[in-house]
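Participant: Could you look at this predicted model? Sequence included:
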Amino acid sequence: MIYLLQSEQQLNCDMETAWNFFSSPHNLAKITPDDMNFIIVNEILDVPIYEGMIIDYKISPLFGITMKWRTKIKKVRHHLSFTDQQLKGPYKQWSHFHEFIPNEHGILMKDIVRYEMPFGFFGRLVHRLIIHKKLEHIFNYRYQVLEKVFNTEKK
């Protein structure tokens, strides 16, 4: 079974600012809850994402258990969208599409995640009991951080 997670958020900034933030792998840790212990483990130069970029990291998504995750950046459309796809990790498959749409208030950022759990029936059960809530928590945390970064007036 393929699951779908969608979110959107208005960012009160220009496209260059939004793109620079989201196209830097180094900002992933800033928008990931601290309890997940997100660490990029391969050497990533301070360059924006590009098609074919591989990002290896360690995370502790549940119960403090550390696991490795490898993603590949695909389909980069500069200042419009990009997709990261899991090559190795906790899901049977994971594809995260990021889209940036200019509007009169700045940038509407949309996320569409399609993912599938491993282990058949057991994976679906774990999804219903734990994973779905954990992903909602991660995206809610991300929303709050991005509100502070992009939508809080600085005085």
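Facilitator: Right, received. Where do you want to start?

Participant: contacts, neighbours, all on C-alpha from now
Facilitator: Fine.

Participant: so how far is the top strand by length along the chain from its chain's centroid?
Facilitator: The longest strand of the chain (DSSP state E) is strand 65-77. In terms of CA atoms, centre = their mean, to the nearest Å, the centre of strand 65-77 is found 9 Å from the chain centre.

Participant: ok, second structure coming up, stack it against the first:
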Amino acid sequence: MHLFVHRFLVRAPLEEVANFHRDTRALRRLTPPPIWVQFHHLEPLAENSIAEFSLWFGPFPVRWRALHIHVHPLQGFTDIQVQGPLQSWRHTHSFQAVDEHTTQITEMIEYEHPAGWNGLLTRLLYSSIALRLLFFYRQWVTRFYLEWKRSVERH
């Protein structure tokens, strides 16, 4: 079992951070180019809600079915791969107020690659380096929407 953890601060109140992640547009916003996300079925974030989607790596789709559990309005949620490319995937999104204007986001992923040829592919697409790049991108996008865009909209 592999463990990946990424923490960062956002200059935004806890409620705004939670609302950003609860928005059904969040996954599309947080998916970096050149990857494209196509939704097949997407339920609003709630306990036991389901998201079915394909991540397109160029011309190659990778289909996922994720189940959301431990959904808390302000503290975060966990998504578990029910069907998908990995042997297992458990991604916990945690939000914690640092003060009334700052929130710490912690992304923790426990994952396991399958055996065989599929495992070789997932070791490329979901390597620790790929995850690090993905979450730096997600950090940048989250800050863009919650810090910069919000400040522009207020003026």
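Facilitator: Everything's here; your move. Everything numeric in this text was worked out from a predicted model, so none of it was measured.

Participant: After superposition, what's the TM-score, could you say?
Facilitator: TM-score of the superposed chains, computed with TM-score structural alignment, normalised by the length of the first structure, equals 0.85; 149 aligned residues with a CA RMSD of 2.2 Å.

Participant: residues in contact with the longest strand of the first structure?
Facilitator: Outside strand 65-77 of the first structure, the residues within contact range by CA atoms under 8 Å, 6 or more residues apart in numbering are 49-61, 81-90.

Participant: how does it look with 10 Å?
Facilitator: With contacts defined as CA atoms under 10 Å, 6 or more residues apart in numbering, strand 65-77 of the first structure is touched by 23, 36-42, 49-61, 81-91, 94-99.

Participant: Check which element follows it along the chain.
Facilitator: strand 81-88 (DSSP states H and E).

Participant: Mind jotting down where the strands sit in the second structure?
Facilitator: Here the second structure has its strands, by DSSP E, at 2-10, 35-42, 50-57, 60-72, 76-83, 88-99, 102-112.

Participant: The last one corresponds to what range in the first structure?
Facilitator: Mapped onto the first structure using TM-score structural alignment, strand 102-112 of the second structure spans residues 106-116.

Participant: so how much does that stretch differ from the second structure once superposed?
Facilitator: Here the mean offset of stretch 106-116 of the first structure against the second structure after fitting is 0.6 Å, by mean CA distance after the TM-score superposition for the first structure.

Participant: Please apply the same query to stretch 134-148 of the first structure.
Facilitator: Superposed on the second structure, stretch 134-148 of the first structure shows a mean distance of 1.5 Å to its aligned residues (mean CA distance after the TM-score superposition for the first structure).

Participant: List the buried residues of that stretch.
Facilitator: Residues 139, 140, 141, 142, 143, 145, 146 are the ones in stretch 134-148 of the first structure that count as buried (16 or more other CA atoms under 10 Å).

Participant: wait, what's in contact with the aligned residue in the second structure for the second one?
Facilitator: Structural alignment places residue 140 of the first structure opposite residue 136 in the second structure (criterion: TM-score structural alignment). With contacts taken as CA under 10 Å, 6+ apart, residue 136 of the second structure has the following neighbours: 6, 7, 8, 130, 142.

Participant: From what I see, the second one and residue 108 are in contact.
Facilitator: What it means is residue 7 of the second structure. Yes. Here residue 7 of the second structure lies in contact with residue 108, judged by CA atoms under 10 Å, at a distance of 8.6 Å.

Participant: so what sits against both of the two?
Facilitator: Contacts common to residue 7 of the second structure and residue 108, judged by CA under 10 Å, 6+ apart, are 93, 94.

Participant: coming back round to it: the longest strand of the first structure: average distance to aligned residues in the second structure?
Facilitator: Averaged out, strand 65-77 of the first structure is 0.8 Å away (mean CA distance after the TM-score superposition for the first structure).

Participant: now the angle from the biggest helix by length in the second structure to strand 2-10?
Facilitator: Looking across the second structure with DSSP state H, the single longest helix is helix 128-143. Going by axes from the mean of the first three to the mean of the last three CA atoms, to 10 degrees, helix 128-143 of the second structure is angled at 20 degrees with respect to strand 2-10.

Participant: Can you give me the distance of residue 88 of the first structure to residue 106 of the first structure?
Facilitator: Per CA to CA, to the nearest Å, residue 88 of the first structure is found 35 Å from residue 106 of the first structure.

Participant: what sits against the equivalent of residue 78 of the first structure over in the second structure?
Facilitator: By TM-score structural alignment, residue 78 of the first structure lines up with residue 73 in the second structure. By CA under 10 Å, 6+ apart, residue 73 of the second structure lies in contact with 15, 18, 19, 22, 45, 46, 95.
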